[in-house]
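**Q** coords please:
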Amino acid sequence: MQDVSKELISTPFTSLSDQETLLQEAHRRKIIEHVPLIVALFIIAVTGIIGNILTISFYGYRVKRTPTFVMIKLLAIIDLIVCFLIFTTIADLCINIKFTSTILCKWMYFLDHWFMHTSVMILWIISIHRYRRICRPVGRQFTVKSATVAVILSTVFSIIYCSHIFIIYDPVKVNISTSDVAISEVIGHYCTNTDDPNLKDVLVTFHAIDVVSVSFCFITFLFTYGNIWRTVRRHNRKAETIQTAPSSLPPRQRTLPFKHIAIQISNASTKEHFSTDQFTSQLQSDYTTDSFSKPDTGSVETPATIERGTLHTSTRKIKKSSQSSTRVTRERKITLMMFAVTVALVICFTPYFIASVGIRAVSATTEDELNTGMELALSFPFLNSVINPIIFCVFNSKYRGFVKKKIIRC
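**A** Predicted structure coming up:
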């Protein structure tokens, strides 16, 4: 009797019910393994939804409509949708090795890629807009209408670009190790790059296109913000030179402001076909030549009239200079804020592309892809949609006050 029982114990499990039981056990084990990531993604999703709703409320209804603010509002709308899509990723982590629906697999990843790609495109457009505002102030600029159209076109382009997801993503089989000695592995399914041999070349081609497009965006960011930094630095040096130039002039000739050469350059944006360097040279000549000379002795104006006119003109110029100074300071803060958002984008998307285009393409359909570290890297872009409202709050004091009021009300 004992020999018979030992033989039954040592008999391998071969029935489908035994394999299903082991698959359920492996499924529960994966869920337990992913619990910290699931909780983190849930907190990120809720935080991002609240933050982006506040961003839409502020930049959509509480500030003056400018091209940059309109694009920030549209970016917040896209980020809000991405935050809702985090819940589909949470569902994917809960299903994990039992994901067998082809339609859900394709649509889930298509929506994720579509809105994330649109977010990148909006920041790409904003970087070009900031470059033209700072480095090409006398050229054609974005308007509210053209900025909106550009975002709509980028959204349509993202739909076309991400349509390849319907080709290269599928539920694939994967061998899952078990704790049973008789059946060391069971077959599970999860949504990832297709393992169809006929689509191998297509998969490699689209991965190459992804690498090229991402590299192009990163190069654009380096070019635009690098030139903005150089332009601001050059203007600051010119401002210091012009500020110290009139020190040898008589006191009466020092009434005009010499600070903020970048302010005067920004005012030149209304002058067509007039370069920044030409305008700077003109300012230098105006400050150091006959613009400070005394009125013509043949004039019929009395000294008192001349003095009042000079004082009125000087006061008006100082007031205009103060307004321009505020405007330029605001433009630079906005540029710095969008640069910080772009840096956050690069940081959040880099692990994703390393995991998706690199490791995932090489080790697809293996159990290693289902570990928490890989899932975390693939979920990193979601963090960017949550960080953006925090960056806006840090760099914009008015938005920070708006958020505080909402929190106090709650």
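**Q** Could you use CA atoms for every contact and neighbour count after this?
**A** OK.
**Q** quick one, strands of the stretch 101-250 of the chain?
**A** Using DSSP state E, counting those that start in this stretch, the strands of the stretch 101-250 of the chain run over 169-177, 185-193.
**Q** Flag every buried residue along the first one.
**A** Within strand 169-177, the residues scored as buried using 16 or more other Cα atoms under 10 Å are Y169, D170, P171, V172, K173, V174, I176.
**Q** List the contacts of the closest residue to V82 other than its chain neighbours.
**A** Leaving aside its chain neighbours, V82 sits nearest to F115 (6.5 Å; criterion: Cα to Cα, 6 or more residues apart in numbering). Applying Cα atoms under 8 Å, 6 or more residues apart in numbering to F115 gives the contacts I78, D79, I81, V82, S158.
**Q** hmm, 10 Å instead?
**A** Residues in contact with F115 (Cα atoms under 10 Å, 6 or more residues apart in numbering) are 75, 77-82, 85, 121, 155, 158-159, 162.
**Q** Ok, C393 next?
**A** By Cα under 10 Å, 6+ apart, the neighbours of C393 are G51, T55, M337, I387, Y399, R400, G401, F402, V403, K404.
**Q** With Q19 instead?
**A** By Cα under 10 Å, 6+ apart, Q19 lies in contact with F13, E25, T178, I183, E185, V186, I187.
**Q** now, which of these sits nearest L203?
**A** Nearest to L203 among the contacts of Q19, counting by Cα to Cα, is I187 at 23.6 Å.
**Q** compare with the first, here's sequence two:
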Amino acid sequence: MDNDTDMSYKLDKWNSDLARGLIPNNVILSLYIITGFMGNSIVILIYGFKMKGNKEERYFIPFLATADLWASLVCASFGIALNLMQAQFNNTHLCKAWWFFAAFTTFCSASILLIIAVHRYLKVCRPLEGQMTLKWKRFALCLALALAFTLSVPMTHFYGSVPFPNEEEGIVGQRCSRLKSTNKTGSLIFGGIFVLVTVVVIISLISLYSRIGYTIITHFKYPKRTAKPKSNIDTAGNSTTADNSQVVHSSSDNQLSETETGMHSVETDNTELSGVVQSTASTEKTSGVKRTPNSTMNGKAIVFKSSAKRRKEQTNKKVVHKFTLLFMLITVIFLVCYIPKVIIMLLEARNPRFWEEFSDFARPGILFVYRMYIINSITNPIIYAFLDNQFSTEMKKMVRICK
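**A** Below is the predicted model of the structure:
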């Protein structure tokens, strides 16, 4: 009995020493929880309920914020629990459940980022082809949930409470980590599938956004020039020549604008079209030139493509490109935060004693790098605040109301 009491005392002391060395990590994880909860809650509130009008460019943001909210809460709280019970995590069912939810939320976030990349690719690089309708967007989100669930379920089989020996003190604790007693072949297969999915996601994100970035750079470097309509018509022949060139530009630009942004004002076009009739009649009276049906239709096309409409289209293109750059930045941060975790998980799978071989001094640094992926879930609201003017405006309104 005295021996058991002594062993228990040594185990408690060892666990306390390990937890004390991880206090800075707990402080950082607590900040992750606070920042992730507040930031993503504001994003969900503003994008989901406050913003009115066309939400085409912002459709996926509330769903991504929801995944990031749960990821920051679950993963950061799980990390604190692991830090406090480095050698005394005896509840294997709680360990399995925590691993499942941590994996599920992170996989959801990664899957939604991939969907967003495909959505941006279609809008920027394939504007005249089929786009993601509301039905396909919902289907893609359901598919992301199903994929995340499928990849997370095996975590309950390969992770749990494992022995954590202290050879110097002659004691053995329990920590929540990858199980050493599971089938090695099955573990390697799961690890291979996990690595394959991760590599596919990373390569897909890099490939899609590389193409998107090239298209945007090309657009700004070589902008399309749109001819301005002429107000004075000298002869019917000159009018036809100028109008035909303008019709080509009008048709091309109209298709691009409507496909890219999904916004097209019929009322504005009718107003502009009515102005064509008056302008044409006035010109015929003053100049005495008889307008043919073809030249009249060409004149309509000229005024139909007014300077105000062109400015609107250019603004819409800038909105598309701005949101594309926003999502590109989010994806870059995702890759920077997740790649170290994947590398450490691969090393952990190859070496069953990976965590045991680190000293108490080196372990906090490795754990910080291992949990850097949580940063991805708390930085997105900051990016929105700096790059989305409408989000910044709504957030300022909320601050003034709270005061």
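**Q** what's the TM-score here?
**A** The TM-score (TM-score structural alignment, normalised by the length of the second structure) is 0.79; 361 aligned residues with a Cα RMSD of 3.5 Å.
**Q** about what we covered before: identify the residue of the second structure aligned to the residue nearest to V82 of the first structure.
**A** Using TM-score structural alignment as the criterion, the counterpart of F115 of the first structure in the second structure is T105.
**Q** do the same with L8 of the first structure
**A** If you follow L8 of the first structure across to the second structure using TM-score structural alignment, you land on a gap.
**Q** What separation is there between L8 of the first structure and T21 of the first structure?
**A** Distance of L8 of the first structure to T21 of the first structure, computed by Cα to Cα, to the nearest Å: 18 Å.
**Q** Which strand or helix spans the corresponding residue of the second structure for V403 of the first structure?
**A** Taking TM-score structural alignment, the alignment pairs V403 of the first structure with M395 from the second structure. Using DSSP states H and E, M395 of the second structure sits in helix 389-402.
**Q** Can you name every helix or strand that that helix contacts?
**A** With contacts defined as 3 or more Cα pairs under 10 Å, 6 or more residues apart in numbering; DSSP states H and E, helix 389-402 of the second structure has these neighbours: helix 23-45, helix 373-387.
**Q** Redo the ones you listed as TSV? Include distance to S187 of the second structure.
**A** As requested, these are exported to TSV (distance: least, Cα to Cα, whole Å):
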stretch	distance to S187 of the second structure
helix 23-45	29
helix 373-387	23
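**Q** nearest to A117 of the second structure, of those?
**A** Nearest of those (Cα to Cα): helix 373-387, 15.3 Å.
**Q** once aligned to the first structure, how far is the closest one on average?
**A** Helix 373-387 of the second structure, aligned to the first structure and superposed, deviates on average by 0.9 Å (mean Cα distance after the TM-score superposition for the first structure).
**Q** between that helix and helix 23-45, how many degrees?
**A** Going by axes from the mean of the first three to the mean of the last three Cα atoms, to 10 degrees, helix 373-387 of the second structure is angled at 40 degrees with respect to helix 23-45.
**Q** Would you map the helices across the stretch 201-350 of the first structure?
**A** Ranges of helices in the stretch 201-350 of the first structure, per DSSP state H, counting those that start in this stretch, are 261-267, 276-288, 303-353.
**Q** Which one of the ones you listed lies nearest to T102 of the first structure?
**A** Counting by Cα to Cα, T102 of the first structure lies closest to helix 303-353 out of the helices of the stretch 201-350 of the first structure; the figure is 22.8 Å.
**Q** what does P165 of the second structure align to in the first structure?
**A** Under the alignment (TM-score structural alignment), P165 of the second structure pairs with N175 of the first structure.
**Q** mind checking the SS state of Y59 of the second structure?
**A** Recorded secondary structure, Y59 of the second structure: coil (DSSP: H, G, I helix; E, B strand; the rest coil).
**Q** Number of residues surrounding I330 of the second structure?
**A** Neighbour count for I330 of the second structure, taken as other Cα atoms under 10 Å: 19.
**Q** any chance of the contacts of Q19 of the first structure in TSV, plus neighbour count and distance to A150 of the first structure?
**A** Shown next, in TSV, are those (neighbours: other Cα atoms under 10 Å; distance: Cα to Cα, whole Å):
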residue	neighbour count	distance to A150 of the first structure
F13	14	61
E25	13	50
T178	17	52
I183	15	57
E185	18	51
V186	17	50
I187	16	47
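**Q** Same list (those residues) but as JSON lines, adding distance to T310 of the first structure.
**A** Shown next, in JSON lines, are the contacts of Q19 of the first structure (distance: Cα to Cα, whole Å):
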{"residue": "F13", "distance to T310 of the first structure": "101"}
{"residue": "E25", "distance to T310 of the first structure": "88"}
{"residue": "T178", "distance to T310 of the first structure": "90"}
{"residue": "I183", "distance to T310 of the first structure": "96"}
{"residue": "E185", "distance to T310 of the first structure": "91"}
{"residue": "V186", "distance to T310 of the first structure": "90"}
{"residue": "I187", "distance to T310 of the first structure": "88"}
